[in-house]
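Enquirer: Got a sequence here, can you build the structure:
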Amino acid sequence: MANPAAELSGEHAVDAGAHSEHLTATVEHPAADGHHAEPVAFGLNPSGWVGLAMLVFLGLLLWKKVPGILVGGLDAKITEIKHQLDEAKQLRAEAEALRQEYANKIANAEKDAAAMIEHAQQEAEAIVAKAEVDTEAMIKRRKQMAEDKIAAAERGAIDELRAKAADAASIAAGGLIAESHDATADKKLVDEAIAGI
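Expert: Below you'll find the predicted structure:
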């Protein structure tokens, strides 16, 4: 029976020999195949090490609960954004209420302005009507005063004419009497007057 250790060491020798032949072949003919030799450490090539590094990195991230922190940060950001959106909705509702309030105020102001204009027109019409009535009354009073003055002036003129006529008549009568009466006629008149007393 053969020695298993010898067989095992023989297999390793054959395997090591084949491997060295393979390395020798790659080193001797690098330009012929178009491939170059990749470094290998602990049985892993560079892409294996990159994958292992990624696994270790992801493991560290999971161990340090980085995804939870990220999710918590994102949740906090989402909550903050929702809060801001709620505030924006509330502000928009308040702005709409203010706009509606000012629209109502403008409508009321327009109604008030129309009522004030109508009231002012009515007052102006009343003032014009009163002024017309007052003017007519004043015209009538002044006309009456003028007529009264004219009538008074006419009466004064008539009275003056009468007085002048009476004066002229008395002067004329005196002149006539003086011409037609002499001293004897005057004596006779005086005697008659005395007798009548």
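Enquirer: From now on I want contacts and neighbour counts done on CA atoms only, so please keep to that.
Expert: Will do.
Enquirer: Chain neighbours aside, what residue packs nearest to P67?
Expert: Excluding the flanking residues, the one nearest P67 by CA to CA, 6 or more residues apart in numbering is L61, at 7.1 Å.
Enquirer: I69 is in contact with the one you found, correct?
Expert: No - using CA atoms under 8 Å, L61 is not in contact with I69, being 10.1 Å away.
Enquirer: in what helix or strand does D134 lie?
Expert: Assigned by DSSP states H and E, D134 belongs to helix 66-180.
Enquirer: next one: I194
Expert: helix 183-196.
Enquirer: the inter-axis angle of that helix versus helix 66-180?
Expert: Counting by axes from the mean of the first three to the mean of the last three CA atoms, to 10 degrees, helix 183-196 points 110 degrees away from the direction of helix 66-180.
Enquirer: contacting residues around helix 183-196?
Expert: Residues outside helix 183-196 that contact it (CA atoms under 8 Å, 6 or more residues apart in numbering): none.
Enquirer: Following up with a second sequence; could you model it the same way so I can compare the two?
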Amino acid sequence: MFHDPRFWTALAFVLFFVIFGRKLWVAITGHLDARADSVRHDLDEAARLRREAEQMLEDANREREKTLAETQAMLARSEAEAAGLAERARKDAEAAAARYEKMAQDRIHAAERSAIREIQDRAAQIAVAAARDVVSTRLTESPDIAATLIDKGIDSLPEALRRSAA
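Expert: Presented below is the predicted three-dimensional model:
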């Protein structure tokens, strides 16, 4: 047994672990504990970063929804404003058309009045010419009628002047 190399190898192995085993065990467990602490720290850091990322995502989603709501509100206001502007433009166009129509009607009425005056003036001229012809024909035939007409004209002159002044 003492001559067998396996015995001495086994004994050396056992003595090595008895002498250095505690130190090796402490060093190995210390290294493993340090590694476990490092992994635990990394996991805690990853969890913290994940929570922060989730919070940032939630904030970004809230901000996006808020911005979307503001955009929709702005769009609604813009549409309402555009509708108001269109309505105002329509009313302005209608008012302008009404003004132009009124001006055209006024011009037509003025032209009608002018035409009526011209017709009346022309009719009066024709009537005066016809009356002149009739009167001159009759006056030349009968001088008494001329005197009577002149007297009636002079008598009705004050009344005609009063009517024209009023």
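Enquirer: What's the TM-score once they're superposed?
Expert: Scored against TM-score structural alignment, normalised by the length of the second structure, the superposed chains reach a TM-score of 0.68; 145 aligned residues with a CA RMSD of 3.1 Å.
Enquirer: Could you find the counterpart of the residue nearest to P67 of the first structure in the second structure?
Expert: Taking TM-score structural alignment, the alignment pairs L61 of the first structure with F20 from the second structure.
Enquirer: if I look at its match, how far off is V26 of the second structure?
Expert: Applying CA to CA, to the nearest Å, the value for F20 of the second structure to V26 of the second structure is 10 Å.
Enquirer: D155 of the second structure too?
Expert: When D155 of the second structure is compared with V26 of the second structure (using CA to CA), they lie 154 Å apart.
Enquirer: quick one on the thing from earlier: and for the residue nearest to P67 of the first structure, the neighbour number?
Expert: Look at L61 of the first structure: counted by other CA atoms under 10 Å, it has 13 neighbours.
Enquirer: Can you name the helix or strand that it falls in?
Expert: Per DSSP H and E: L61 of the first structure is located in helix 46-63.
Enquirer: burial measure for V14 of the second structure, as a count.
Expert: 13.
Enquirer: actually G72 of the first structure, not the one I wrote
Expert: Number of residues near G72 of the first structure (other CA under 10 Å) recorded here: 12.
Enquirer: Map it across to the second structure for me.
Expert: Correspondence of G72 of the first structure to the second structure, assessed by TM-score structural alignment: G30.
Enquirer: got it, and V133 of the first structure?
Expert: Taking TM-score structural alignment, V133 of the first structure has K91 as its aligned residue in the second structure.
Enquirer: and that match, how many neighbours does it have?
Expert: If we define neighbours as other CA under 10 Å, then K91 of the second structure has 12 of them.
Enquirer: Then L52 of the first structure?
Expert: Neighbour count of L52 of the first structure, defined by other CA under 10 Å: 13.
Enquirer: With H3 of the second structure instead?
Expert: 7.
Enquirer: Helix, strand or coil: sort out it for me.
Expert: Taking DSSP: H, G, I helix; E, B strand; the rest coil as the rule, one finds H3 of the second structure in the coil state.
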